[in-house]
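In: following is a predicted model, sequence given first.
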Amino acid sequence: MSKLKDLGGLGQAVWLDFVDRKFLEAGGLKKLVDEDGLTGVTSNPSIFEKAMGHGDAYDETLATFDAKTPGAATIDRYEHLAIQDIKAAAETLQPVYDRLDAKDGYVSLEVSPYISDDTDATIAEAAKLWAAVDRPNLMIKIPGTQAGAPAIAATIAAGINVNVTLLFAVDAYIRVAEAYAMGLEERVRQGQPIDRIASVASFFVSRIDTMIDKEIDRRVGEGDAEADALKAVRGKVAIANAKIAYQWYLEFLKTDRWQALAAKGAQPQRLLWASTGVKDPAYPDTLYIDTLIGADTVNTMPPKTMDAFRDHGTAAVTLTEQIDEARHVLAEADRLGLDLDGVTGTLVQEGVASFVKAFDDLLGSIAAKQPATA
C-alpha cells in the first residue's frame, strides 16, 4: 500500500498543493485519489501564476471566452480560467466528498490578495466565488489576518466552507479557530444546519525555520556566546510551534463551547500543515511530513514532496510526541531572542506580498494574451 495511504490510516488527510490544466486533463488528480488516497487540493495565486502565466494550456479556453465576452476585464478573464480548473478538480473529488459524507474531498480557491485587509470586500468576494463555482466541496481561502477573522466568521455563518490561509502564529490560529466557532454559532441561532460545514486552518511551517535558521546562522557565524544553544534549536522551531498549536486544538475540542456545537453535528476545523516543502538541503526532504502526523489533520504537499514521502517517508503518529521537548524549544527560542512573534508577523506580511506579486504577474500575463478576434 502507498505510504501516502498509510497517512490516511493514521487520521491525516493528504492534499495536493498544486493545480494545473494539463495535469487535470491527463487524469493526474484522479490517479492520486485512486492510488494514494488523496482527499483534497489547494491552490493559491502563486500556483495559478505558474500554471496560467507560462505556456499555452489555457490559450484556447481564453480565446473562446474572449470571443463570447469581448472587452472583458482581465480579472474576469482570470476568474473564468481559475473557476474551470477548480470545478474540474471538485468533480474529480466529488466521489471522495460523498464517500466521506462532506468531511473531506475539498478543493480550495483563494480570494484576491488585494483585499486581505478589507473585511467587507473579503466577505463579498467569498460569496461571489462560492456562487460562481457552485460546488458543495469548495473551500474559499481567506487569509488569517486581523481583517480576515471576522470575514471567516461571516462566511461560515453564510454556509460557505473556509480554508484559512497564511497562519504562522499560535495566537493567530486561535483567533481564526474561534471565528469558525462563532460562525457556526451564528448559524445555530439562525436555525441553520451546521453538520456539512467544513473548515481547515492552514498553518505554515517551513518558512518559519527558513527565517529563524538564517538568524541562527548569522549569530553563530559571528561567534555568538550562545552558539551551541542556537544550533540546538536550528530546524526545530517550526515543528515545535505546530505541535503546540495542535495541543491547543485538542484542548479546545474538550470545551463546553465546542461540545455544544459538536452535539449539533459540527465538524472540527482541522489544522492543515502548509509550506511543507523543505527549503534547506541539510534537512530530510520529508521532515515536515514525518514530524507532524496526527489525527484530524491535513498535510498539503507540493508534488515533489509527495513523491519523496511516497518513496521514503515514515508513517507513524508523531504530532503528539515530545510535547515537552517542543515547549522547551520554544522557550529556548524566546530566551535566545529569536523573536518568534516578530518572525511570524513578518511572514504574514511577506506571504500577502508574495501573493500580491504573483497575482500582479498572473494578471499581467493574461492581459498580454490578446483575444483571438483582435
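Out: Good, I have the coordinates.
In: all contacts plus neighbour counts: C-alpha atoms, from now on.
Out: Noted.
In: Thr318 reaches Asp290, doesn't it?
Out: Yes. Applying C-alpha atoms under 8 Å as the test, Thr318 and Asp290 come out as touching, 7.2 Å apart.
In: who touches both of the two?
Out: Here Thr318 and Asp290 share no contacting residue, scored by C-alpha atoms under 8 Å, 6 or more residues apart in numbering.
In: of all the residues in the longest helix seen in the chain, which ones are buried?
Out: Assignment by DSSP state H gives helix 340-368 as the longest helix of the chain. Neighbour counts over helix 340-368 (16 or more other C-alpha atoms under 10 Å) mark 340, 343-345, 347-348, 351-352, 355-359, 361-363, 365-366 as buried.
In: take the one below as the second:
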Amino acid sequence: MNRLQAVHALGQSIWVDFISRELLASGGLRRLIEDDAVTGLTSNPAIFEKAIGAGGDYDAALRTLVAAGTREPATLFEHLAIDDIRAAADEFRKVYDQTRAADGYVSLEVSPRLANDAAGTIAQARRLWAEVRRDNLMIKVPGTAAGVEAVRTLIGEGINVNVTLLFSREAYRAVAEAYVDGVETWTQRNGSAANIASVASFFVSRIDAAMDAELQGRIDAGDPASARLQKLLGSVAIANARLAYQDSKAIFTTPRWQQLAQQSRARPQRLLWASTGTKNPAFRDTLYVEELIGPDTVNTVPPATLDAFRDHGEARSRLQQAIGEAQAVFDEIDALQLPFASIVERLVVDGVQLFVDADDKLLAAVTRKRDAAGV
C-alpha cells in the first residue's frame, strides 16, 4: 500500500485536479486509478487552457471539427472538452459501479461568465449534463449567491453538482442547505436519491496566501500586536477547513437530514478540499493534504502535489484534531479585528475573474489552432 492508497484506506477520496488528452491516451489516468487509488477528477478553464494550448494533442480533432463546419471557438472547445470528460468518466466507471455511485466522478465546469447568472448557469448545466451523458459526471457551479440558487434547482432535477470557489463557512453552509433542499425536491417527485451526488469544493491555500499577506503587512508596519499576528501566519486556512468539517457533520446529522436520508437513501454532500498545492515555498509541499485527511471527504490534488505526497507524504487522519485550536484562531482573528470576511469575499470575486481570464486564454488558443488548421 503506497501513501495515496493509505489515504484512501482512511476514508478520504483522492481526486486528481487535472485533465489532458495525453493523460487519457497514454494510460496515465488508468495508472493513477489502479496504482494510487485515485477515485475522481476535476477540471476547470485553467486546466483545459494548459492542455489544449500546449502541444498538438488536440490538433487532429480540431481539424476534423473545422472541416465539418464548426468554427466558433467556444463550440470547438466544448466538443474537445466533452470528449475528454466522457473518456475520463469511462475510466472511472468501474469505481462508480463498485462504490454504488458514492465515488468515481469527473467534473466539468459551466462558463465562469455565468457566475452571477442563476438562470444561465442552470440552462448550461442542463445542456452539458444531457450532452455528456455519463452518470458519473458532476457539473461544476461556483458558490456565489446565484450558484446556490442553481445548486438547489439542479440537485432537485437529479444533476450531480460540484460547487466550487467556497472560501467561507457561511458560504459553505448556504451550499449544503441548498443541497438538502434539492434532495428533498427530488425525493418528493422521484423517491430514491441514492444516485445523486455532490461535493462542496472548499478552497485552502488561497486563504493562507491572502491572510498571510495581510498579517505580514501589519507585522512589517510595527503593529503593537505583532507577536500575536505572527502566531497566526500559515494557520488560518487549515483552521477554517477544520471548522467547516464540523459544520458539515452538524448539518448532516440533523433530524431533518436523517429522516430524508432514511426515506431516500441520499448521501451527504461531501466536503472537497481544493487549492491544496502550497503557494508558500516555506511550507511543506504536502501540507494541505496531510492536515486535512479525514473520513467522508475528498481532496482534489494537482499532479505535482500528488507526486510529492506519493513520495514523502504522511497518511494520518488529522482533520478532526485540534478543533479547539482552530476555533482559537478565529477568536483571535475577531479579537484583532482582522478583515477575514472581506478577504474571502474578495477571493470569490478574484477566483471567478481568474477563471474568466483562463477562459479568454483558452478561447484565444483554440482560435489560433483553428486558424492554423488550414481547413
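Out: Sure, I can see it. Everything quoted here is computed from the prediction, not taken from an experiment.
In: TM value for the aligned chains?
Out: Once the chains are laid over each other, their TM-score by TM-score structural alignment, normalised by the length of structure 1 reads 0.98; 373 aligned residues with a C-alpha RMSD of 1.0 Å.
In: still on that earlier bit, what's the average distance of the longest helix of structure 1 to structure 2?
Out: Helix 340-368 of structure 1, aligned to structure 2 and superposed, deviates on average by 0.6 Å (mean C-alpha distance after the TM-score superposition for structure 1).
In: what packs against that helix?
Out: Judged by 3 or more C-alpha pairs under 8 Å, 6 or more residues apart in numbering; DSSP states H and E, helix 340-368 of structure 1 is in contact with helix 45-52, helix 74-99, strand 162-167, helix 206-221.
In: what do you get if the cut-off is 7 Å, keeping everything else the same?
Out: Counting contacts by 3 or more C-alpha pairs under 7 Å, 6 or more residues apart in numbering; DSSP states H and E, helix 340-368 of structure 1 packs against helix 45-52, helix 74-99.
In: aligned partner of Gln124 of structure 2 in structure 1?
Out: Alignment note (TM-score structural alignment): Gln124 of structure 2 maps to Glu125 of structure 1.
In: next, the buried residues of the helix or strand encompassing its match.
Out: If you go by DSSP states H and E, Glu125 of structure 1 is part of helix 119-133. Under the neighbour-count criterion of 16+ other C-alpha under 10 Å, helix 119-133 of structure 1 has Thr119, Ala121, Thr122, Ile123, Glu125, Ala126, Ala127, Leu129, Trp130, Val133 buried.
In: same thing with stretch 20-28 of structure 1?
Out: Buried residues in stretch 20-28 of structure 1, counted by 16+ other C-alpha under 10 Å: Asp20, Arg21, Leu24.
In: quick one, helices of the stretch 101-250 of structure 2?
Out: Shown for the stretch 101-250 of structure 2, the helices assigned by DSSP state H, counting those that start in this stretch span residues 118-132, 145-156, 169-190, 205-220, 226-232, 236-251.
In: out of those helices, which is the most enclosed?
Out: Of all these, helix 145-156 has the most neighbours on average by mean count of other C-alpha atoms under 10 Å, namely a mean of 24.
In: now the helices for the stretch 251-375 of structure 2?
Out: For the stretch 251-375 of structure 2, applying DSSP H, counting those that start in this stretch gives helices covering 255-264, 287-290, 303-312, 323-335, 340-372.
In: check the mean deviation of the second one from structure 1.
Out: What it means is helix 287-290 of structure 2. On superposition with structure 1, the mean distance recorded for helix 287-290 of structure 2 (mean C-alpha distance after the TM-score superposition for structure 1) is 0.8 Å.
In: residues touching that helix, excluding its own?
Out: The contact list for helix 287-290 of structure 2 (C-alpha atoms under 7 Å, 6 or more residues apart in numbering) reads Thr276, Gly277, Gly313, Glu314, Ala315, Arg316.
In: now, the most widely separated pair of the residues you listed?
Out: Gly277 and Arg316 (18.1 Å; C-alpha to C-alpha).
In: out of the two, which sits in the busier spot?
Out: Remark: of Gly277 of structure 2 and Arg316, Gly277 carries more neighbours, 22 against 16, as counted by other C-alpha atoms under 10 Å.
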